[in-house]
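Novice: only the shape, not the letters, is given here:
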């Protein structure tokens, strides 16, 4: 039933467009050229419209063309309709052709840092007409259902229907404080972590195992008795106070390593973690989405 109604509405819209162009131009032949249709097609459209409502819209002979009283009245309404359609087209074009509008961004909690905030501030200065709505979440859901324009994701991606662009590759470190290592031997192989107290991220994809790399191949190792934390800030705090060993991304611990407040181990076994931007696959990606991802590609290496 709904499909039949839709078909009738679609046909009526086409017939009204044909009538508008014929009536405005004053010629079936000229209107046909403008619309890229045959004259006979437009003639049929008008005949269908007149038959549907049992009304004569155009008085025509082989030599004359004139709108009936009903045709004149309908033309006024069609002119309003055409204005609405034109304005709607302009509005839709502005969504994709302008750097403006709402952009919903999802980021993992590890990016909720001063350095990333500064990158977002630079973007807002460059594109003040774009309004950012930022969601902090660890889980990648349905971007369409969740109304997310761009999602930033850490780690290797499973097969996805979204468009993916890698923003940068981030070094990872196994760290703890100098006080922790003072009376302990630093491990020389990841398997030795099972003898050490570790601080694990609660949402770690590999559970109570950490991943390492040997000659380009990733493998998992069991870790020792561990505290569980929900945030990277807490992982960092526990590592700094010597509670145990943890893994951190470079930009979260770089300054503490430089200052000697944290010491690394197993540097030959860790590997870089990709950070990617995901966005919906569309016929025409809105310019605000494309420009935002391009901006991140340019500025994220400074993270």
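Specialist: Cool, the structure landed. These figures come from a predicted structure and were not determined experimentally.

Novice: when you work out contacts or count neighbours from here on, use the C-alpha atoms and nothing else.
Specialist: Fine.

Novice: so what does the longest helix along the chain touch, helix or strand wise?
Specialist: If you go by DSSP state H, the chain has its longest helix at helix 69-97. Applying 3 or more C-alpha pairs under 8 Å, 6 or more residues apart in numbering; DSSP states H and E, one finds that helix 69-97 makes contact with helix 2-25, helix 287-299.

Novice: A further structure is provided below for comparison with the first:
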């Protein structure tokens, strides 16, 4: 099988009409250049170059062969140049998947700031709770909450999230304050992705974890809706701490069972491969890790 490098060496010799000039341009010894061209001629069964002590010229077969291979070689060099630029300069289209919980102004402000910092990068943003197959859907990076089940992907932790039990003071009027997780069964709970208006909440206190089946008249598919109905007094919500810390501190919400919360939920940046990370993805990863998101707690 003919070595493409031999063809490239021959093309350089034909272009410069000199073994020594081609050797200098390629950074090779003249003897190596001559030997590789001879090997190519032997494999082709044709004389490509006419060598004399005074000059070097292409044979008729050499001219025909050079004419046919110079175009494809030029295309290969162009492709290599494009890849090299993509690796060095942050540019090109970056496809990003993010869950609905991130579909708010702070995240959009982060993306806006990133695009201003890297004007040669275009962003195609998918804000969805649907599972996105990074390979099949040609997505460069996804931000995901929870355990990473796909071992073929690379996952970098960005932070962690905790969820608190919270409700309005008005909701508690005329109702008994829950004193343990089991008491939540007697309350109206606002559910995330609840089936048949029921859900199982996992709560942790130190090393103790419990699961309790709760129910309520309201179920939603994103935390914005769960938070909105919790604030309107429709029941108890299990809300990300970053959603409710300020309102708990201000008295607009009450944190119930303060010794209990959800287990730690880690936030990951997920991408397909650790090898040959393009610079557009590398700089986005670095920006994500530096971003002080209001939706997760930084890792220490």
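Specialist: Alright, I've got the coordinates. Predicted model, so just to flag it, every value in this text is computed and none were measured.

Novice: deepest of the helices and strands packed on helix 69-97 of structure 1, which one?
Specialist: Ranked by average neighbour count under the criterion mean count of other C-alpha atoms under 10 Å, the helices and strands packed on helix 69-97 of structure 1 are headed by helix 287-299 at a mean of 18.

Novice: report the aligned residue range of structure 2 for that one.
Specialist: Aligned by TM-score structural alignment, helix 287-299 of structure 1 falls on residues 279-291 of structure 2.

Novice: list the buried residues of stretch 178-185 of structure 1.
Specialist: For stretch 178-185 of structure 1, burial by neighbour count (16 or more other C-alpha atoms under 10 Å) applies to 178, 180, 181.

Novice: which residue lines up with the last one in structure 2?
Specialist: Read that as residue 181 of structure 1. In structure 2, the residue matched to residue 181 of structure 1 (TM-score structural alignment) is residue 172.

Novice: what about residue 303 of structure 1, how many residues nearby?
Specialist: Residue 303 of structure 1 has 17 neighbouring residues, counting by other C-alpha atoms under 10 Å.

Novice: ok, it to residue 171 of structure 1 distance?
Specialist: Using C-alpha to C-alpha, to the nearest Å, residue 303 of structure 1 is found at 12 Å from residue 171 of structure 1.

Novice: likewise residue 196 of structure 1?
Specialist: Taking C-alpha to C-alpha, one finds residue 196 of structure 1 at 22 Å from residue 171 of structure 1.

Novice: what do you get for residue 19 of structure 1?
Specialist: Counting by C-alpha to C-alpha, the gap from residue 19 of structure 1 to residue 171 of structure 1 is 65 Å.

Novice: same check, this time on residue 18 of structure 1
Specialist: 62 Å.

Novice: now do residue 221 of structure 1
Specialist: Counting by C-alpha to C-alpha - residue 221 of structure 1 and residue 171 of structure 1 are separated by 19 Å.

Novice: what of residue 22 of structure 1?
Specialist: Taking C-alpha to C-alpha, one finds residue 22 of structure 1 at 66 Å from residue 171 of structure 1.

Novice: then residue 11 of structure 1?
Specialist: For residue 11 of structure 1, the distance to residue 171 of structure 1 (C-alpha to C-alpha) stands at 59 Å.

Novice: try residue 95 of structure 1
Specialist: On the measure of C-alpha to C-alpha, residue 95 of structure 1 and residue 171 of structure 1 end up 37 Å apart.

Novice: do the same with residue 197 of structure 1
Specialist: For residue 197 of structure 1, the distance to residue 171 of structure 1 - C-alpha to C-alpha - is 23 Å.

Novice: for residue 138 of structure 1, same thing?
Specialist: From residue 138 of structure 1 to residue 171 of structure 1 the distance is 19 Å (C-alpha to C-alpha).

Novice: list the buried ones in stretch 30-45 of structure 2?
Specialist: 30, 33, 34, 36, 37, 38, 40, 41.

Novice: same for the longest strand along structure 2, what does it pack against?
Specialist: In structure 2, ranked by residue count with DSSP state E as the criterion, the top strand is strand 208-220. Where contact means 3+ C-alpha pairs under 8 Å, 6+ apart, strand 208-220 of structure 2 is packed against strand 188-192, strand 198-205.

Novice: show me how far it is from its chain's centre.
Specialist: Offset of strand 208-220 of structure 2 from its chain centre (C-alpha atoms, centre = their mean, to the nearest Å): 32 Å.

Novice: angle of it against strand 188-192?
Specialist: 80 degrees (axes from the mean of the first three to the mean of the last three C-alpha atoms, to 10 degrees).

Novice: what about strand 208-220 of structure 2, how far off from structure 1?
Specialist: Compared with structure 1 after the fit, strand 208-220 of structure 2 shows a mean deviation of 2.7 Å (mean C-alpha distance after the TM-score superposition for structure 1).

Novice: compared with structure 1, how much does the helix or strand following that strand deviate?
Specialist: Counting by DSSP states H and E, the next helix or strand C-terminal to strand 208-220 of structure 2 is helix 223-231. In this overlay with structure 1, the average offset of helix 223-231 of structure 2 from its partner residues is 1.5 Å by mean C-alpha distance after the TM-score superposition for structure 1.

Novice: structure 1: matching residues for the helix or strand just after helix 223-231 of structure 2?
Specialist: Moving toward the C-terminus from helix 223-231 of structure 2, the next helix or strand (DSSP H and E) is strand 236-240. Under TM-score structural alignment, strand 236-240 of structure 2 corresponds to residues 245-249 of structure 1.

Novice: the matching stretch: how far from the chain's middle?
Specialist: On C-alpha atoms, centre = their mean, the centre of stretch 245-249 of structure 1 falls 29 Å from that of its chain.

Novice: same question for stretch 151-170 of structure 2.
Specialist: 18 Å.

Novice: in that stretch, what counts as buried?
Specialist: Those would be 155, 157-168, 170, for stretch 151-170 of structure 2 by 16+ other C-alpha under 10 Å.
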